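K.L.:
Fold the stuff below for me.
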Amino acid sequence: MGETIPIAVPRKGRPLESVLERIAERLDVPELADDITSTLRHEKALTKGTLDPDGEDVYHRLADYSTVADPTEPEYTLLRDDRAGKPRRIVFDSVTIPIGGIDGAPEGAAIQLVGREEPFRALRTHEFGLGFDSADLVLEEVVELRPEPLDRIADVNARINPADTDVQVVTGLGDTVYHTLLATPDVAPSPGSLDRDFLETYEGPLCIEPRYERLVQAVLGTRALEGIEFRYPDDGREEEAAIADAGLGVYLTVTGSTARDHGLLLGEQLFPSETVLLENTAETTETVEFVRSLLNGGDLETELAVGH
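P.N.:
Sure, this is the predicted structure:
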């Protein structure tokens, strides 16, 4: 009988969808991935109030989803959402996926995706040998702060002190958005000059999300932050609006349309935010190595292997 390898994954959102897309592609389970994604998108819409729950409360819906006898069917759980009123939201819990026979895996082998609020931390405490999480959390938790900037996910492992953690980044999944430098026209020297070189001479406020403070320090480098004062958006206020008030800031952008709506210019894309496959090297076994290679691969278009 083959071994089942647990893998920590996010419970919801874009990172989990990226993991499910990767699993669907590598293990040929598109229906399972679509089922989990559509269920969670439906539940998100109910939590946001954009869909009517038709009178069935969240506990009944959870029972409908998770009354399963087969571990290869997905199960869900409840968490408090961070929206107004802190409603309970249905999120992913676990599912077991057989891999026996795939690329030579022994019969009976399987992986179990296990939802965690912060998979990276679950790997750090040796609960798992493999997991997926945002590269951002690695920067926020363990990378060393240096005078020089960090601009590539490929360089993250070199800044992880082995004394701090056994976790390393294996690869990215290509679901890239960027931490981007944003500024008002009166602060930016010009759109083409709104970059790291500008920050070297800039002195004044820089608006960021509080949770990204260490990440921004790593990405910009401590030398560039001399003379810069961090400011933070007030609770409940749009980040782009707060950056417009401060004049300069760093925030995640996809198209940049919301930033432009607030009169902001888009500058340099400072660092890619991407879901990454992580490994705790102290928990590596032959089976874990096989599963890692199964989920990895050169077909990924990821910032992890792309230079600037």
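K.L.:
hey, let's count contacts and neighbours off CA atoms from now on
P.N.:
OK.
K.L.:
and the longest strand for the protein?
P.N.:
Across the chain, the strand with the greatest residue count (assigned by DSSP state E) is strand 88-98.
K.L.:
What are the buried residues along that one?
P.N.:
88-98 (16 or more other Cα atoms under 10 Å).
K.L.:
to compare against the first, here's another:
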Amino acid sequence: MSEPVPVAVPRKGRPLEAVLERIAAVGPDDRLDGLADRVSNTLRYEKAVTKGRVDAEDGPYERLTEYSDPEDPQQPEFTLLRDDRDGKPRRIVFDAATVDLGEVTLKLVGREEPFRALRTHEFALGFDSADLVLEEVVGIRAGGLGQIADINDRIDPVDTDVRVVNGLGDTVYHTLMGRPEGIEPGTDLDRDFVAEYEGSLCISPRYERLVTAVLGTDALEGVEFVYPNADEEEEAAIARTGLGVYLTVTGSTAREHGLVVGEHLFPSETVLMRNAAEHDPRVECALDAIAVESPSSEIRV
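P.N.:
Here you go, the predicted model:
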């Protein structure tokens, strides 16, 4: 087996599952499907334990020993982290796995913030949420971000060498939502509506820069960002405010709160990224193996 190419990946959740599905899809046999299933099932169980939905018979260290086999490089490894919820409970998350794709071998390495690991040149390749790219490095302009392909054009090369390659298709959307009584009949709830709107716009605090980049500063003149109260559902906060932006797949929960679901402003999707300053034939070979286009992806770069 050749020396593995290190690839930074998320430690848990939907983004990690999307990465494992991509790796399994480009693998030479169905063995990597088994790896994806094992990691995903383990972490779903551990999430249920962390959330208190399941009572584990063994403690976290016993479970960690059961899950990991450091003597077998073909098996996934897990590790313990402190969750950031009240009480800082311990949570078992993905640590690493070596995957043989035939012409190249990858070492998937779990990171809390893969994008930042690429920014510091710790890795040449990695996967993370497109949201984080917008939150950190995409330039704010008067006009909004109209197409996902514009992401790389909005990244200042002085700021970072990281570029988006393509998306994995695990798409949910930052969607405009509002109370129907605040929308004139025949009016579309879209970017143009926001451009004419003055008042409060409810968003998650972490997405202030993202929403600004997507809508543009011109459209946000006269708009004040407000945020959900502690322990308040985002859809409920938007219903209380009258207008807002929130992540959604189908919009069913928003409709349960009496909201109209408007334009999908921006797809939130796991993306493959590379540090363009890192030049290595092994990295190029790895990129050729994993940079396949997903037909369900909204990312077209």
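K.L.:
Structure 2: matching residues for the longest strand of structure 1?
P.N.:
The aligned range for strand 88-98 of structure 1 in structure 2 is 90-100, by TM-score structural alignment.
K.L.:
Give me the mean deviation of that stretch from structure 1.
P.N.:
Overlaying structure 1 shows stretch 90-100 of structure 2 at a mean distance of 0.8 Å from the equivalent residues (mean Cα distance after the TM-score superposition for structure 1).
K.L.:
At the geometric centre of structure 1, which residue sits there?
P.N.:
The residue lying closest to the centre of structure 1 (Cα atoms, centre = their mean) is Ser134, at 2.6 Å.
K.L.:
what secondary structure does whatever residue of structure 1 lines up with Val165 of structure 2 sit in?
P.N.:
Matched by TM-score structural alignment, Val165 of structure 2 corresponds to Val170 in structure 1. Of the three states, Val170 of structure 1 takes strand under DSSP: H, G, I helix; E, B strand; the rest coil.
K.L.:
you'd agree Val170 of structure 1 is up against Leu278?
P.N.:
Yes: judged on Cα atoms under 8 Å, Val170 of structure 1 makes contact with Leu278 at a distance of 5.5 Å.
K.L.:
Between the two, tell me which one has more neighbours.
P.N.:
With neighbours defined as other Cα atoms under 10 Å, Val170 of structure 1 and Leu278 compare such that Leu278 has more, 27 against 19.
K.L.:
Doesn't that one belong to a helix?
P.N.:
No: using three-state DSSP, the secondary structure at Leu278 of structure 1 is strand, not a helix.
K.L.:
Leaving out sequence neighbours, find the closest residue to it.
P.N.:
Val169 (4.7 Å; Cα to Cα, 6 or more residues apart in numbering).
K.L.:
close enough to count as contact, the one you found and Glu274?
P.N.:
No: assessed by Cα under 8 Å, Val169 of structure 1 is found out of contact with Glu274, at 11.3 Å.
K.L.:
The two: who's more crowded?
P.N.:
Ranked by neighbour count (other Cα under 10 Å), Val169 of structure 1 and Glu274 place Glu274 first, with 25 against 22.
K.L.:
who touches the aligned partner of that one in structure 2 in this structure?
P.N.:
Mapped onto structure 2 by TM-score structural alignment, Glu274 of structure 1 lines up with Glu269. Listed by Cα atoms under 8 Å, 6 or more residues apart in numbering, the contact set of Glu269 of structure 2 reads 15, 129-131, 167-172, 297-299.
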